[in-house]
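> just coords:
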């Protein structure tokens, strides 16, 4: 099957869309419909949002398939899935693991299937790329009956980004994918690291939820669970307060009052000691994961920065890798400062490990996976 893919990413009150050629990567149209269902909005529901998006692509190539981003595929989905009523039901059941995301993703799916009943729809799951993580990396050391009954394990997220970027890195270097060893640092407001061996995820920093791992804009990343028990006993925090604090009021925001890396870095440049300390914590966490993943991979062809912070913040890249020359990680100061929207090398020629910046393209990855599922229809 060939043709353009209509890529949808539905949130609770927004719908991002692109019309993408999966072969060339050309984006015919891209946009967002916002304020879905909000008071005073002229977009009452997701079906109206899909129709609004279709109006925006009128006159462009007709989509031959629709690809949907779905955050959580649990243990059931290890790749993209052609959507039918059973797949819809499974996504709904998995909402227990992603209550903030899967229900909204499902709203978009149902709306699009109603508006576009004559083309195939495919679910592409953030978690699917990480289903190759071995049991010893996915297992938490809690009672096995509880873990099994309630689905407590490492699932990992940002999978479409890690998959796209790790493959693009191998292609950039001219290394066969099946022999490549890559660490991807997806650094945006949400952030995660991933060790990719031969094109397969073998470890990732996010866990059962996107809260674990690196320091993020408003999420804490790794924390001793007993710290929460302490806050409950000593400060009277309840379950919902702790959950909100860790997800919305922690990370860079918790350390500095600012959740945007650009604001934190500007404050540090102006001499704000709290901002500089927060950046040190942020970098330290990344370096710890780099070391751990080097050990797991047993070698490294490339370390790759991607996503908004990773792609655009040359100072962060340089300072994060400073002092890691003994691991083969070096940054060429001139290459690092050159802005570009293309994949590029920022390490010196002859460095033992290639340090790359590779812009992520999750929409293209979704389009390609959708086309692969539907090409024989």
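That came in fine, so what should we check first? Since this is a predicted model, take the numbers as computed values, not measurements.
> going forward, measure contacts and count neighbours with C-alpha atoms only.
Will do.
> report the spatially nearest residue to residue 357, omitting neighbours in sequence.
Spatial nearest neighbour of residue 357, excluding adjacent residues (C-alpha to C-alpha, 6 or more residues apart in numbering): residue 305 at 4.8 Å.
> er, residue 18 I mean
The spatially closest residue to residue 18, leaving aside those adjacent along the chain, is residue 30, at 4.2 Å (C-alpha to C-alpha, 6+ apart).
> quick one: list the elements packing against the host helix or strand of that neighbour.
Taking DSSP states H and E as the criterion, the element that holds residue 30 is strand 27-34. Counting contacts by 3 or more C-alpha pairs under 8 Å, 6 or more residues apart in numbering; DSSP states H and E, strand 27-34 is packed against strand 14-20, helix 46-56.
> comparison target below:
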């Protein structure tokens, strides 16, 4: 009998990530990515058993990419062992405080939340419907980016706007990257030997999208992203915090409407807009090392904004035991980590330059020294976290097995 597998589907606005996990262990048996969906250069890549299969799927949308994936899984004999499917869903609004089995009522709630994240939730729904069609008798589970942050108190999630907008339109701060923050928070307790019931962390998930979260005893109490993933830190092409007066000024002088402003803030700002060169931190570090002024300033603003938010998040905690770096930039950029810690001496951080500069890619470890709070690098694993929730909710794991998986 074939061992059960968990399929994880993560539909982005123009991409589709996927992975197949066994019930035991954290190493996927298959991973892949469909990217540039809706464009002539759309393609799908599947990595399995040491081989890579990449093929063009020109102009394919999410549905066609999923059809291609599920067809290939059938050809490889990997469709039948799938015992449950986990779906990343970006926005759960105030309806969801945890992962949930997908029912008609849950589908309706996800659709209702689509107005808060129209590009993402509707793409997530495409993935859900495609998987339900291909695997009609297989349990499907939704894992929400926003759920982890539903423990924030009102003073952290309310905007200083008339209350009717919260009650009528759901206007409030929700936070994102919750699956990553939840995974890293639990792993940090094990890595640093912290008391699970008495600790305070700040987790910096840094990548093309970036957010930081204050975690008290495993629960989110404050975060940098808001009602949408635009608020907070400087990101690859997203601006992060901007004075609305600036936007009104630009709109009046440039004749931009609301859609134009949204495109400006989400697609041409951030590191890309500041540098005039790229939204990729790696490219900017290389350019800065060669004297590119725009790249140098962009990295400086990125670090300054990050440090400022870390300081603010620290004030949301009664204690601070550690700062954890994760995400593509957080895990791989010694430069960003080092500059950030150099600015956090007031909070008691002391950089261990040698440990920081030699931190192996994909590994966890401490990069600070001294008696103050620890700073560490810890790779995230959102896909495994989704697989774990899915297996648990689908009833494929006993309580003891769930605890073993989390402790492994």
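Received, thanks. Keep in mind it's a predicted model, so treat the numbers as computed, not measured.
> and the counterpart of the residue nearest to residue 357 of the first structure in the second structure, what does it touch?
Residue pairing (TM-score structural alignment): residue 305 of the first structure is matched to residue 325 of the second structure. Applying C-alpha atoms under 8 Å, 6 or more residues apart in numbering to residue 325 of the second structure gives the contacts 203, 204, 205, 206, 331, 337, 375, 376, 377, 378.
> and the aligned partner of residue 284 of the first structure in the second structure, how many residues sit next to it?
Using TM-score structural alignment, the partner of residue 284 of the first structure in the second structure is residue 304. By the measure other C-alpha atoms under 10 Å, the count of residues near residue 304 of the second structure is 17.
> rewinding a little: helix, strand, or coil at the residue nearest to residue 357 of the first structure?
Assigned with DSSP: H, G, I helix; E, B strand; the rest coil, residue 305 of the first structure falls in the strand class.
> distance check, it against residue 312 of the first structure.
Using C-alpha to C-alpha, to the nearest Å, one obtains 9 Å as the distance from residue 305 of the first structure to residue 312 of the first structure.
> just residue 252 of the first structure next, same as before
Note on residue 252 of the first structure: its distance to residue 312 of the first structure, by C-alpha to C-alpha, is 18 Å.
> surely residue 289 of the first structure and residue 185 touch.
No. The criterion here is C-alpha atoms under 8 Å, and residue 289 of the first structure misses it with residue 185 at 9.6 Å.
> hey, what's in contact with both of these two?
Contact criterion C-alpha under 8 Å, 6+ apart; residues shared by residue 289 of the first structure and residue 185: residue 193.
> who's more crowded, these two?
Remark: of residue 289 of the first structure and residue 185, residue 185 carries more neighbours, 29 against 21, as counted by other C-alpha under 10 Å.
> helix/strand/coil for the more buried one?
At residue 185 of the first structure the chain is in strand, as set by three-state DSSP.
> which residue in the second structure lines up with it?
The alignment partner of residue 185 of the first structure in the second structure, by TM-score structural alignment, is residue 204.
> for that match, give me its contacts.
210, 211, 212, 213, 323, 324, 325, 326, 327, 330.
> returning to that earlier point: pull the most distant pair out of the contacts of residue 325 of the second structure.
Using C-alpha to C-alpha, the two most remote members of the contacts of residue 325 of the second structure are 206 and 375, lying 14.6 Å apart.
> returning to what we had before: name the SS class of the match of residue 284 of the first structure, please.
Following three-state DSSP, we place residue 304 of the second structure in the helix state.
> distance of it relative to residue 234 of the second structure?
Taken as C-alpha to C-alpha, the span from residue 304 of the second structure to residue 234 of the second structure is 9 Å.
> distance between stretch 24-34 of the first structure and the chain's centre?
Offset of stretch 24-34 of the first structure from its chain centre (C-alpha atoms, centre = their mean, to the nearest Å): 19 Å.
> buried set for that stretch?
25, 29, 32, 33, 34 (16 or more other C-alpha atoms under 10 Å).
> can you tell me how far the first one sits from residue 370 of the first structure?
Distance, residue 25 of the first structure to residue 370 of the first structure, by C-alpha to C-alpha: 13 Å.
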